[in-house]
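**Student:** structure for the following, please:
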Amino acid sequence: MPSVLLLAALTACGQAEGATGGGPEVTELRYQGSPGAVTFPELAADLGYLGDVKLTWVGNTTSGPQDIQSAATGQTDFGGAFNGAVIKLRAVGAPIKAVIGYYGSDDKSYNGYYVRDDSPIRTAHDLIGKKIGVNTLGAHHEAVIKEYLRREGLTPGEIEQVQLVVIPPAGTEQALRQGRLDAGTLGGVLKDKALERGGLRPLFTDVQLFGPFTAGSVVLREDFIARNPTTTRVFVEAYAKAIHWTQTRPREEVVDRFRQIIARRGRSEDSTAVAYWKSSGVTGTGGVIAGKEFQTWIDWLGREGEIEPGDVKLADLYTNVFNPYAKGNAS
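**Tutor:** Predicted coordinates for the structure are as follows:
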């Protein structure tokens, strides 16, 4: 959405002033979910951390960029995406602020970039002129792939010859095995199931490139934060405690809780995928955001020419002020 239209939508969709007082200013938060999965706010609600604040599910998101766009334009109250996508949306004038990290990569949960066992592709240079499947453009996977190619010595002209093909994640494995893709992005349960079937090998992984890192953040509109500081604090604290719960509980307990939540919410979903859950992937305790988690992508977007120097300031992108783990005072 062009920045002028985006800002107009933000003005039109701004929320009314909340009531003053000790309790939450607003007690209903609209959000998008993910089929067959449990988000941290849904877990927080189930654990009782949200108190009087209720969640209203308005549907499922199609991608991180779409999710934060919906939050920025007032269709939902919060959304999450890859930090690079947050930076780009902020750069075009969207008054959003990241308040907590919510997904990432570690040695248990990561994204891999796979080829068939019999593929001649062995190096980054072998990808020139080839097709790589990704779930969406302008987000996590595009950034990781291009950073891999750059680190391996490809010139900007050579990188442009590597074709990124948007394909639903559920279709990536089949397209790869049928030869419609030369390489494909796989993560989570889709990666684990594909590797169980054999015949694929990793070319590289995001955690190999960057080490363990939190990759995405949840954003709120700045006007929402200003008008609803108590609701914001309740929401972020509950979110942080839900992340910390998964970081400190046995995997089996987390998976069992996820299954119960999916069964109770009655959306006619398949809960098979949660059995493959291994970790949150979030590096910071309770989702505390580190500046480098944004600075890495500010630098990358600048090198790519997608933002100009001064388009965004690190201090404007995120805050940890509502996160109880930022000062170690969570109870």
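
**Student:** every contact and neighbour count from this point should use C-alpha atoms.
**Tutor:** OK.

**Student:** OK, contacts around the residue lying closest to T27 once chain neighbours are set aside?
**Tutor:** In space, and not counting its chain neighbours, T27 is closest to V53: 4.3 Å by Cα to Cα, 6 or more residues apart in numbering. V53 sits next to P24, V26, T27, E28, L29, T231, V234, F235 when contact means Cα atoms under 8 Å, 6 or more residues apart in numbering.

**Student:** residue ranges of the strands in the stretch 51-200 of the chain, please?
**Tutor:** 54-60, 79-82, 96-105, 111-116, 131-134, 163-166, 183-187, 200-205 (DSSP state E, counting those that start in this stretch).

**Student:** out of the ones you listed, which gets nearest to D67?
**Tutor:** strand 79-82 (5.0 Å; Cα to Cα).

**Student:** just how off-centre is the closest one within its chain?
**Tutor:** 4 Å (Cα atoms, centre = their mean, to the nearest Å).

**Student:** mind putting the strands of the stretch 51-200 of the chain into CSV with distance to A263 and mean neighbour count?
**Tutor:** Shown next, in CSV, are these (distance: least, Cα to Cα, whole Å; neighbours: other Cα atoms under 10 Å):
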stretch, distance to A263, mean neighbour count
strand 54-60, 15, 14
strand 79-82, 24, 26
strand 96-105, 23, 26
strand 111-116, 27, 23
strand 131-134, 30, 24
strand 163-166, 31, 17
strand 183-187, 24, 25
strand 200-205, 33, 18
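
**Student:** out of the ones you listed, which gets nearest to T296?
**Tutor:** Closest among the strands of the stretch 51-200 of the chain, using Cα to Cα: strand 79-82, at 12.0 Å.

**Student:** so which elements touch the closest one?
**Tutor:** helix 64-72, strand 213-221 (3 or more Cα pairs under 8 Å, 6 or more residues apart in numbering; DSSP states H and E).

**Student:** most neighbours per residue, which of those?
**Tutor:** Ranked by mean neighbour count, the helices and strands packed on strand 79-82 are led by strand 213-221 with a mean of 25 (mean count of other Cα atoms under 10 Å).

**Student:** ok, now how distant is the nearest residue to I68 once chain neighbours are set aside from E293?
**Tutor:** Leaving aside its sequence neighbours, I68 sits nearest to G79 (Cα to Cα, 6+ apart; 4.6 Å). Separation of G79 from E293 (Cα to Cα, to the nearest Å): 18 Å.

**Student:** just P41 next, same as before
**Tutor:** On the measure of Cα to Cα, P41 and E293 end up 22 Å apart.

**Student:** who's more crowded, the two?
**Tutor:** P41 (23 against 17; other Cα atoms under 10 Å).

**Student:** looking at it, the more buried one is touching A242, isn't it?
**Tutor:** Yes. Using Cα atoms under 8 Å, P41 is in contact with A242, at 7.4 Å.

**Student:** could you flag which of the contacts of V53 are buried?
**Tutor:** Among those, the ones that count as buried by 16 or more other Cα atoms under 10 Å are P24, V26, T27, T231, V234, F235.

**Student:** hmm, G286 is touching K241, no?
**Tutor:** Yes. At 6.1 Å, G286 counts as touching K241 under the criterion of Cα under 8 Å.

**Student:** to compare against the first, here's another:
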Amino acid sequence: MTTIHPSERRRSLQRLFPMVAAALTLTAAAPATAQELEKTELNVAILPTMDYVPVVIAIEDGLFKDEGLDVTYQVTTAPASLNGVLGGTYDFAGVTWFAFLTAYNRGLPLVAASELDRGTPGYATIAVKGDSPVKTPEDLIGKKVGVLSTNGACDLTLNDVLLKDGKDYQSIEYVALGVPELVSTLMTGGIDAACLPEPLRTPAMADNDLRDVLDLFTGPYEDMPIVGYSTTTRFRDQNPNTFAAVQRAMTKALEVAHTDPDRSREVLSVYTRVGPETAKTAVLPTYPTGGGIGDLSVVADLMDQLDVIDGPVKVPEQ
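**Tutor:** The predicted model follows:
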């Protein structure tokens, strides 16, 4: 896998990715039969957030089965998801692009089969209790903020907002928590604020006296790629037909999620605790269509600005 230096060639990816998507469409035009697949039974990891709607649609609507794949999933946490796919516990897992690029730049053998979603206003916010003295992002300096994973969209976006305003964000303590613990820990005072993605955000705001202090995916962060559906380069190289079949199924599932928001909300009750009525009002992310991987330079640029890793962040050619 070759790499591009972000300061010199990153913007060329905006022209590259549409061509990659077209190439994937051509090479994946004829589905492999079950006999041609190197591996037909897959174990994948998901989190109980809306990022994973396309994966569940692909399972529930038989899109994986149409490709000869028998896919089962396990609901887990962000760290366990990444460690599990690298360690072979899972064949595929959703990995945030921040974690993906961090792992890739450290030489870990990750490869993305598909995008899952991109950010939209209202999809994820940093919230506090109604009686909290915190009124603005600046007020979070020196406080504890609950996130699903560190060095992710929640903490890096908040840090960047503060950095652009000339504020020192480094005294913020980020606490990684599972989805079920975010609201309860906030309400009991274990943290001062919590990053709440959908479908957690809608019921949390309705059932508790909470208010937002930062809407993550607005302004320069709107449409930011959030999660990629990933595996290891070893799995891809040993199972090229299976990898291609997963890509085809995910392309179809993303099309369903994009064009049928009602279906996206329906599947939430399959893998989360959100009921149908709550799901009707949850804010959806953008589910990209067309195959391939979108422009990751916005993610890499943000990581560069905040010195997430040593040296400039390199972006893989997908």
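
**Student:** please work out the TM-score for the two chains.
**Tutor:** TM-score of the superposed chains, computed with TM-score structural alignment, normalised by the length of the second structure, equals 0.77; 282 aligned residues with a Cα RMSD of 3.0 Å.

**Student:** would you reformat the helices and strands packed on strand 79-82 of the first structure as a markdown table and include distance to S109 of the first structure?
**Tutor:** Output for these, formatted as a markdown table (distance: least, Cα to Cα, whole Å):
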| stretch | distance to S109 of the first structure |
| --- | --- |
| helix 64-72 | 18 |
| strand 213-221 | 11 |
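
**Student:** so which of the ones you listed is nearest A98 of the first structure?
**Tutor:** strand 213-221 (4.1 Å).

**Student:** the helix or strand following that closest one vs the second structure, mean deviation?
**Tutor:** Sequence order places helix 222-227 as the next helix or strand after strand 213-221 of the first structure, per DSSP states H and E. Aligned to the second structure and superposed, helix 222-227 of the first structure gives a mean residue distance of 2.1 Å (mean Cα distance after the TM-score superposition for the first structure).

**Student:** give the aligned range of helix 222-227 of the first structure in the second structure.
**Tutor:** The aligned range for helix 222-227 of the first structure in the second structure is 233-238, by TM-score structural alignment.

**Student:** buried set for that stretch?
**Tutor:** Buried residues in stretch 233-238 of the second structure (16+ other Cα under 10 Å): T233, F235, R236.

**Student:** which single one of those residues is nearest to I309 of the second structure?
**Tutor:** T233 (21.7 Å).

**Student:** for the closest one, give its distance to A113 of the second structure.
**Tutor:** In terms of Cα to Cα, T233 of the second structure sits 10 Å off from A113 of the second structure.

**Student:** got it, and T27 of the second structure?
**Tutor:** 14 Å.

**Student:** on that earlier part again, which one of the strands of the stretch 51-200 of the first structure lies nearest to E152 of the first structure?
**Tutor:** Of those, the one closest to E152 of the first structure (Cα to Cα) turns out to be strand 200-205, at 11.3 Å.

**Student:** which helices and strands does the closest one pack with?
**Tutor:** strand 111-116.

**Student:** quick one: the helices in the stretch 201-318 of the second structure?
**Tutor:** 201-207, 233-238, 240-259, 261-266, 268-271, 276-279, 297-305 (DSSP state H, counting those that start in this stretch).

**Student:** okay, the ones you listed, which one's buried deepest?
**Tutor:** helix 240-259 (a mean of 22).

**Student:** now do that helix: distance to the chain's middle.
**Tutor:** On Cα atoms, centre = their mean, the centre of helix 240-259 of the second structure falls 16 Å from the chain's centre.

**Student:** repeat for stretch 179-187 of the second structure
**Tutor:** So, by Cα atoms, centre = their mean, the centroid of stretch 179-187 of the second structure is 20 Å from its chain's centroid.

**Student:** mean deviation, it versus the first structure?
**Tutor:** Using mean Cα distance after the TM-score superposition for the first structure, the mean distance for stretch 179-187 of the second structure is 3.1 Å.

**Student:** run through who's touching that stretch.
**Tutor:** Taking Cα under 8 Å, 6+ apart as the rule, stretch 179-187 of the second structure contacts 48, 77, 128-129, 146-148, 191-196, 200, 204.

**Student:** okay, buried residues for that stretch please.
**Tutor:** Neighbour counts over stretch 179-187 of the second structure (16+ other Cα under 10 Å) mark V179, L182, V183, T185, L186, M187 as buried.

**Student:** next step: these restricted to helices.
**Tutor:** V179, L182, V183, T185, L186, M187 (DSSP state H).

**Student:** over in the first structure, tell me which residue corresponds to the first one.
**Tutor:** With TM-score structural alignment as the matching criterion, the partner of V179 of the second structure in the first structure is P169.

**Student:** can I get the helices of the stretch 201-318 of the second structure in TSV including distance to T218 of the second structure?
**Tutor:** Shown next, in TSV, are the helices of the stretch 201-318 of the second structure (distance: least, Cα to Cα, whole Å):
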stretch	distance to T218 of the second structure
helix 201-207	16
helix 233-238	34
helix 240-259	20
helix 261-266	21
helix 268-271	24
helix 276-279	22
helix 297-305	13
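
**Student:** circling back to that earlier point, of the buried ones among the contacts of V53 of the first structure, closest to H125 of the first structure?
**Tutor:** So of these, ranked by how close each gets to H125 of the first structure (Cα to Cα), first place is F235, at 45.9 Å.

**Student:** gap between that closest one and T246 of the first structure?
**Tutor:** 17 Å.

**Student:** who's in contact with the residue mapped onto M250 of the second structure from the first structure?
**Tutor:** In the first structure, the residue matched to M250 of the second structure (TM-score structural alignment) is Y239. Taking Cα under 8 Å, 6+ apart as the criterion, Y239 of the first structure is in contact with F40, P41, A44, I100, G286.

**Student:** under the alignment, what does the second one map to in the second structure?
**Tutor:** Pairing criterion TM-score structural alignment: the partner of P41 of the first structure within the second structure is identified as V55.

**Student:** which SS class is its match?
**Tutor:** helix (DSSP: H, G, I helix; E, B strand; the rest coil).

**Student:** that one contacts A253, correct?
**Tutor:** Yes. With contact defined as Cα under 8 Å, V55 of the second structure reaches A253; the gap is 7.1 Å.

**Student:** got the contact list for N105 of the second structure?
**Tutor:** Counting by Cα under 8 Å, 6+ apart, N105 of the second structure has contacts V313, K314.

**Student:** picking up where we left off before, quick one: the match of V179 of the second structure from N228 of the first structure, how far?
**Tutor:** For P169 of the first structure, the distance to N228 of the first structure - Cα to Cα - is 36 Å.
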